[in-house]
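J.: Sharing a model prediction with you, sequence too.
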Amino acid sequence: MLSAIRKIDRYSLLLLFTVLVASLLPCRGEGARLFGALTTVAIALLFFLHGAKLSREAIVQGLTNWRLHLVVLAITFGLFPLLGIGTAAVAGTMLTPSLATGLLFLTLLPSTVQSSIAFTAMARGNVPAAVCSASASNLLGIALTPLLVALLIGGEAQVAGDEIWTIVFQLLVPFVAGHLSRPLTKAFVARHSRLVSTVDRGSILLVVYTAFSAAVVEGLWSGMPIWQLVVLSIICAILLAIIMVATAWIARRLGFDRADRIAILFCGSKKSLASGVPIAGVLFPAAQVGPIILPVMIFHQIQLLVCAHLAQRYAQEDGEAAPVRAPA
């Protein structure tokens, strides 16, 4: 547990450091255009790697548990957005409009992939089902998240024909290309997992820097007192607690066994920073992306810490504590 927290904190510190650098030294002018182009390449590379890491064998093995996948998708793209509508309405009385919109946007995102699978494995859950559910959530999220944004956020986001094609070519095409490349890239990805993880996380850091730079140039921090960040963190923690309790209750009420309940809990209650940052960059004006993704960043760190603790407890209850590794 302590090892996981130390490793998770290292990445959290990198995210915080990136926000600090963007706040003190935001890119402007030609620099902003250069970082914008680099961000486009980084996002495409990020989704290419996601596709390359997706095992076809695991998909086939996991597809048989269709009830589990439907429950996870219903929670991710149904129950979570419903909670988001209420949360954003309440938060709108305390937070800036952009932060409240960011909270709603957070609930519309797909599940994480790497950490959902890692935590399910740690907790002795149904790993093949987790692989299939988390991967399906991410793939469907490329289409469902923009659709939900158009329905629930509307005018603040740009969900028109050009943005849809941008999502297709910048996110979906690299993802499919990465998966189709597995006969050529599978061995490389397996041998250089640390390098792949570094590129994965580095891409996110680059996108975060570019997004926050644009927001800082437009006066992000001048209109956001510290107490709002504290309130935002509390709201994210409460939202996570509610969805985890609801997810665990639903899985138990539907009669799933212990291994399936674990997979449902870790796949259904998580939201993806890796998908959220680039999707926000496509759908929202550059100056709004910073505050929009701030709730996602905070929620991401809280969910990693809470899920690391829960996974270890599940493993201990199973009679054999799993060594905890930091997921992405």
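T.: Good, I have the coordinates. Numbering: from 1, shown residues only.

J.: When you work out contacts or count neighbours from here on, use the C-alpha atoms and nothing else.
T.: Will do.

J.: quick one: T247 and K270, what's the gap?
T.: Distance check for T247 against K270: by CA to CA, to the nearest Å, it reads 11 Å.

J.: can you check I243 too?
T.: 9 Å.

J.: For the two, indicate the residue with more neighbours.
T.: Per other CA atoms under 10 Å, whichever of I243 and K270 has more neighbours is K270, with 27 against 20.

J.: want to compare, so here's the second one:
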Amino acid sequence: MKRPAWLPDNLVLMLCATIALATLAPVHGRGVAVLDALTQAAVALLFFMHGSKLSRRAVWEGLLHWRLHALVFAATFVLFPLLGLALRPWLEPLVGPTLYLGVLFICALPSTVQSSIAFTSLARGNVAAAMCSASTSNIVGMAITPLLMAGMARWVGASAGAGAVQLSWHTFEGIVTTLLLPFVAGQALQRWTGPWVAAHKAWVRASDQGAILLVVYGAFSAATVQGLYSHLPPATLAAVLGICALLLAVVMPLLTWLSRVLGFSREDEIAIVFCGSKKTLASGVPMAQILFAGQAVGLLVLPLMVFHQMQLMVCASVARRYAREAPQHPVAV
């Protein structure tokens, strides 16, 4: 029996359990250093696995569709940031400067990989283009996201915590050594590691989720120790939900309209809508730990976790609608 689209997925349930554990039993003292080392190793392994399982053939096939990728990249790294900045007069008073910075962080992040491809496939869209676009978005995002965050934080000024994002060699070193180098190593060793990764998908998925849970536990433990959640009223959480819903409600219909106006096929439209409207939790949470080191990371990633679950529920519903409306003949991808 399939899980209804409105129910939280297993990862979100585990995230909720992890947050509860961090609230009731946060890590203290020497345990923080041990957890940090374990988390860095887990995140490096996560990106090594991503590099090992990414198909080079699919990347080369998808790269040929440059118009599609240009629209997805514009939505991911231009439309979202402009939307976050334009809505600042209404958003920041609702949630405060720290959570607003978390909303801007959503806007600066690259697209997802696994779920973008999965929903594109379910909706019978251009899977090869989706795989290439989402994967390239993640790779490019390792450089673009820190620059975007620094620029947006500077733009909104001190009231939104402009000092929270400090670009330095240490920041890029952390991204390169923890995220980029493991990914490149996975690509380089794909001939040997790729078959093993393909044969152990359940283990790889558990490893991915474990790395995210470790980062979330560390971030929320620090937030609990610092007492950050004692001043977070229910109305603020409701506002975060509304903001995430607003972002999706603007971006998804706009991408659908642009795809049709620009003459893309139905299959390409599906890939554009799913890749251009989604934001990665797998890359976002580790990146937040590096970009916002010493800041209230637990609060800053809260909007991202809300957006993650909401995008899964909304995209599942949209994918089913596309699938119902699809032509009966097989779609070549």
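T.: Arrived safely. Every value quoted in this text rests on a predicted model; they were computed, and no experiment measured them.

J.: What does the superposition give as a TM-score?
T.: Once superposed, the chains reach a TM-score of 0.94 (TM-score structural alignment, normalised by the length of structure 1), with 322 aligned residues with a CA RMSD of 1.7 Å.

J.: if I pick the residue at minimal distance from the centre of structure 2, what's in contact with it?
T.: A centroid search over structure 2 (CA atoms, centre = their mean) returns T280, at 1.2 Å, as the residue closest to the centre. Applying CA atoms under 8 Å, 6 or more residues apart in numbering to T280 of structure 2 gives the contacts L109, P110, S111, T112, V113, H308.

J.: what's the answer for F47 of structure 2, then?
T.: L179, L180, P182, F183, G186.

J.: what's in contact with stretch 289-304 of structure 2?
T.: 98-99, 101-103, 105-106, 146, 164-167, 171, 174-175, 215-216, 219-223, 228, 240-241, 244, 281, 284-285, 288.

J.: What subset of these is buried?
T.: 98-99, 101-103, 105-106, 146, 164-167, 171, 174-175, 215-216, 219-223, 240, 244, 281, 284-285, 288 (16 or more other CA atoms under 10 Å).

J.: What residue in structure 2 is paired with T101 of structure 1?
T.: In structure 2, the residue matched to T101 of structure 1 (TM-score structural alignment) is L101.

J.: Against structure 1, what's the mean shift for the helix or strand encompassing its match, could you check?
T.: Taking DSSP states H and E as the definition, L101 of structure 2 sits inside helix 88-108. Mean deviation of helix 88-108 of structure 2 relative to structure 1 after superposition (mean CA distance after the TM-score superposition for structure 1): 1.2 Å.

J.: which other helices and strands contact that helix?
T.: Counting contacts by 3 or more CA pairs under 8 Å, 6 or more residues apart in numbering; DSSP states H and E, helix 88-108 of structure 2 is packed against helix 80-86, helix 127-156, helix 234-261, helix 297-300, helix 302-325.

J.: out of those helices, nearest to A206 of structure 2?
T.: With CA to CA as the criterion, A206 of structure 2 lies closest to helix 302-325 of those, at 17.8 Å.

J.: now the angle between helix 234-261 and the closest one, please.
T.: 40 degrees (axes from the mean of the first three to the mean of the last three CA atoms, to 10 degrees).

J.: For helix 302-325 of structure 2, list every residue counted as buried.
T.: Neighbour count says helix 302-325 of structure 2 has 302-320, 322-323 buried, by 16+ other CA under 10 Å.

J.: how much does it stray from structure 1?
T.: Counting by mean CA distance after the TM-score superposition for structure 1, helix 302-325 of structure 2 comes out at 0.5 Å.
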